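> Fold the following and give me the result.
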Amino acid sequence: MTTRPPVSTTDPLTTPSGTSSEGSGLQAGLKNRHLSMIAIGGVIGAGLFVGSGSGIAAAGPGILISYALVGVLVVLVMRMLGEMAAANPTSGSFSAYADRALGRWAGFTIGWLYWFFWVVVLAVEATAGAKILAGWIPAVPQWGWALIVMIVLTATNLASVSSYGEFEFWFAGIKVVAIAAFIVIGGLAIFGLLPGSDHPDSGFSNLTAHGGFLPNGAGAILTGVLMVVFSFMGSEIVTLAAGETADPQAAVTKATNSVIWRIAVFYLGSILIVVSLLRWDDPAILKDGSYVAALSSIGIPHAGQIMNAIVLTSVLSCLNSGLYTASRMAFSLGRRSDAPASFGQTTGRGVPRAAILASVVFGFVAVAFNYLWPDTVFQFLLNSSGAIALFVWLVICFSQLRMRKILQQEAPDKLIVRMWLYPYLTWATIAVITFVLGYMLTDTAEGGGRDQVLLSTLVAVGVVAVALVRDRLGRNRSHDAVTPS
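Sure, this is the predicted structure:
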């Protein structure tokens, strides 16, 4: 029987700020203001600005229930992750916890799947940003803008973790200010208090006046869930970044406790404004985008260009964080011998250079696929990474079930953050995520939920097979090493 190592109270992969030896480990280069803004901005993806229109068109005002359901799911998952991260902050986050709680194969599998998810996201966001920039400055081709964006943010991440933190602080800050301003301006318009706004059709009556709160039936709520669930991916980034702060436990605890109001204000609050300002079936919601349509309806000049600038900021933020996240997961895998050893080495600035370059190289390749074979190879990459977010959440749930018992036995004083109603809410969350995955199988549209679940499962099974083979070979080598000749 294998004895588990004791629970560490600090991240063994992080060295105090100021160390400079080559390969010594990550450094505490993120300040409290950096992590606070990363925590706030992490739940605000470009998908909120761009993709919410489709959800509103499908579910009507009932999309608020869809966002609320997914928001509750994210809060519960983040609470579980926060419990483990506060007890043992590490750059590998849930991958490292799965390694310890479920087995080496689980940490290996979910770590590589998560890395794969984010490097595909790099290509998606680079292309989205390039489209906006090419519209402003068409003299530079779209692929040229994608290249420029990727190079700039790669350089930022290679410089130091504080450079990443500073960029993300301002990117996330712009998103936060933009949504806060949208909520305030929209709220004033709804109550007739916005000077110069004459929009008699706005008001909370729009929630029920056009076919009811659920104009397309209760089943549309689940359709809305499928459309919005992936816009929440990124909340967990703060637990990876916490390992590079001076006080990881306090940072994780603060971020975990604030996730409820962040989701309530930024997601539910802003969507409530949209469906109150406009009737849910207004053609402009799909044509122009929900936020642009809402701003235009109350007479905000140049609403489209304003939102393009905000979406571009969100795209750059997602790119910045995606590269950071992928590289830190690769770093953790390298430190655990689940990736090339070079991935686990750092420069004198505490930067995992090889892990960053490997991640960005795959991102560049994916960008090329997006331009060369958008409907074949790149569509396969998108579909095969589409359900990974839900797989990650499931692994977090199962890891927390096991880690709580380990912590209670070995280090109960480290349970600073506790999952509510353990283990009942954990099992309930597992059931809901499983149901969502099952419901996705009913979406038979090309590139829809069924394709995403089946292809993501195929990729996951392949990675699990590699993990099990590596584990078997490792045991055989260990056995040969101790067997007398």
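> Only C-alpha atoms from now on, for both contacts and neighbour counts.
Noted.
> Tell me which stretches of the stretch 151-300 of the chain form helices.
Using DSSP state H, counting those that start in this stretch, the helices of the stretch 151-300 of the chain run over residues 161-190, 219-228, 237-241, 248-263, 270-277, 283-288, 290-297.
> and residue 309, which of those helices is closest to it?
helix 161-190 (9.9 Å; CA to CA).
> With residue 292 as the reference, measure out to the closest residue in space to residue 82 that isn't next to it in sequence.
Leaving aside its chain neighbours, residue 82 sits nearest to residue 256 (5.7 Å; criterion: CA to CA, 6 or more residues apart in numbering). Noted for residue 256: a distance of 31 Å to residue 292, by CA to CA, to the nearest Å.
> again with residue 428
37 Å.
> more neighbours, the two?
residue 292 (23 against 14; other CA atoms under 10 Å).
> what's near enough to touch the more buried one?
285, 303, 304, 307 (CA atoms under 8 Å, 6 or more residues apart in numbering).
> same deal with residue 120?
363, 366, 381, 382, 385.
> Could you report the neighbour count for residue 253?
Residue 253, neighbours per other CA under 10 Å, totals 20.
> Ok, the one 4 residues further on next?
Residues lying near residue 257 (other CA under 10 Å) number 15.
> Skipping its backbone neighbours, what lies nearest it in space?
residue 79 (7.9 Å).
> Here is the second sequence; please produce its structure so I can put it next to the first one:
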Amino acid sequence: MSNISEKSPKLAESLSNRQIGMITIGGIIGAGLFIGSATAIQTAGPAIIISYALTGLLVFLVMRMLGEMAVIQPDSGSFSTYASTAIGPWAGFTIGWLYWWFWVLIIPVEAIAGAEILHTYIPSIPSWSFAVAIMFVLTLSNLMNVKNFGEFEFWFALIKVVAIIAFIIVALMAVFGFWPLADVSGVSNLYQSGGFMPNGFGAVLTGILITIFSFFGAEVVSIAAAESKNPQEKIRKATNLVIYRIALFYLLSIFLVVALVDWKSPGLVEMGTFQYVLSVLNVPGTKIIIDFVVFVAVCSCMNTGIYIASRMLFSLGTRNDAPKAVTNVTKTGVPKIAVLASSVAGFVGCYANYAFPGQVFSFLLSTTGAIALMVYLVIAVTQLRMRTQMEQNGVFPQFKMWLFPWLTWIVIFAILAVLGYMFISPNFRYETFLTLGVTTFILALSLIVTRKRITLKPWIINKNKDLNQV
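So this is what the prediction gives:
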């Protein structure tokens, strides 16, 4: 299945079971849940629960497709490697570089967000200093050993999980009238301010476009598992548990938010979703608690960003889709050049933000608007082609996507429909066209590189024959 040489450099298999387990949980919990969900709630009202449910179902099905392929061949390049095999080298090249581009821009976004939190508590130190410091520490951690990434992510994810579970317990007590610090109970906010779906079903579809990016990162398990023992078992287990994590961390927590507070409350956007709810419930120290959790969440996302970007770049290098230097690994199995290259790109983005505020970096970030959907689409098409080829050869995977090929086709059409809606929606058209522009550029580059490789191959073979005769 793979076209990677047997002599390709190998990454370490150092991630432990507990690290992989927590990484898969943390991968779907970002700062967007704690803060960004407020925008989604004010877009669709209480019906945002439907948006999260539909998005969660889509992500779950995509993860099942990815899990089917990853169990067959665990690989740090994940869907990019599989796309190269099933669709063509141009597809693996294009989606791999698009994915790398997404994450190297997310790295400075999270660093800047974390820096702003620290700056509010220590205003004497400029925000950019904190951003650089955070990026430096996490880059250094990723350079030393993959265990460091795993350990950082274990504790980051654990804090996020504990925070959400604590929020759910407090919110449930309030809903059932057992919270002693505030006279808030029941679920009347679900229907009293304009009804459950105050802005119509169109707003629910818009809510999907906002929420889908909160889930991006769930696919990290298919990349991280390649650096652990018995990756097939970990991928299978993590994929099966994704639906329960989505239901607990997203659906239940968002349901409790819209049940306890009016969806039109300006405080939701001003303070952030969880902070506003806890402030309504008069929880002591709400601001510092949420600031700490959000800081951990952005550090977790940045830590994951450096890891994912470097592993995707490493995989591109092993397939000759990136400079061969990025495949150099240390004695501990860390692709140091790939880590440094990804971090340097992040530092450049961070510099652009502070040197040209509201200009260059905002433009670059807009180019990532539809990349998540592009990745999901490629995963679905790859799984469709790969599974079809396997079954034609009489091979049937043990870990299967259900109702193949009908469910796969439904997912493909659903993603295409969402992309089409983004093209016609005034709120998303700009980012979608910029993403299309970047995709077209990388696709053209992939065709040039692929054609050059095909042209050079006969020459290299003949040259080697001549050298052997000598």
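> coming back round to it: what does the residue nearest to residue 82 of structure 1 align to in structure 2?
Superposed on structure 2 with TM-score structural alignment, residue 256 of structure 1 falls opposite residue 239.
> does its match really touch residue 64, like I thought?
Yes: shown here, residue 239 of structure 2 and residue 64 form a contact pair, counting by CA atoms under 8 Å, at 6.1 Å.
> In contact with the aligned partner of residue 226 of structure 1 in structure 2, which residues?
Aligned counterpart of residue 226 of structure 1 in structure 2: residue 209 (TM-score structural alignment). Taking CA under 8 Å, 6+ apart, we find residue 209 of structure 2 in contact with 418, 422.
> The one 3 residues further on too?
With contact taken as CA under 8 Å, 6+ apart, residue 212 of structure 2 is in contact with 52, 55, 56, 372.
> Can you tell me which of those residues has the most neighbours?
residue 52 (27 neighbours).
> how about that residue, what's its match in structure 1?
Using TM-score structural alignment, the partner of residue 52 of structure 2 in structure 1 is residue 67.
> Report the contact partners of its match.
By CA under 8 Å, 6+ apart, residue 67 of structure 1 lies in contact with 224, 225, 228, 229, 267, 268.
> Please repeat the previous calculation with a cut-off of 10 Å.
Taking CA atoms under 10 Å, 6 or more residues apart in numbering, we find residue 67 of structure 1 in contact with 52, 55, 73, 221, 224-225, 227-229, 231-232, 263-264, 267-268, 271.
> coming back round to it: correct me if wrong: the residue nearest to residue 82 of structure 1 contacts residue 242.
No: between residue 256 of structure 1 and residue 242 there is no contact under CA atoms under 10 Å: 11.4 Å.
> Just give me the match in structure 1 for residue 145 of structure 2.
Per TM-score structural alignment, residue 145 of structure 2 is aligned with residue 160.
> actually residue 452 of structure 2, not the one I wrote
Under TM-score structural alignment, residue 452 of structure 2 pairs with residue 473 in structure 1.
> tell me the contacts of that match?
Contacts of residue 473 of structure 1 by CA under 10 Å, 6+ apart are 467, 479.
> In the helix or strand it falls within, which residues are buried?
Counting by DSSP states H and E, the element that carries residue 473 of structure 1 is helix 449-482. By neighbour count on 16 or more other CA atoms under 10 Å, the buried set for helix 449-482 of structure 1 is 449-457, 459-460, 463-464, 467-468, 470.
> for stretch 306-325 of structure 1, same thing?
Buried, per 16+ other CA under 10 Å, within stretch 306-325 of structure 1: 307-308, 310-325.
> Please apply the same query to stretch 441-451 of structure 1.
Taking 16+ other CA under 10 Å as the criterion, stretch 441-451 of structure 1 shows 443, 448, 449, 450, 451 as buried.
> Quick check: closest non-adjacent residue to the last one.
Taking CA to CA, 6+ apart as the measure, residue 451 of structure 1 lies nearest to residue 383, with 6.2 Å between them; neighbours along the chain are not counted.
> what's the answer for residue 33 of structure 2, then?
residue 214 (6.7 Å).
> check contacts around the one you found.
Applying CA under 10 Å, 6+ apart, the residues near residue 214 of structure 2 are 27-33, 36-37, 52, 55-56, 250.
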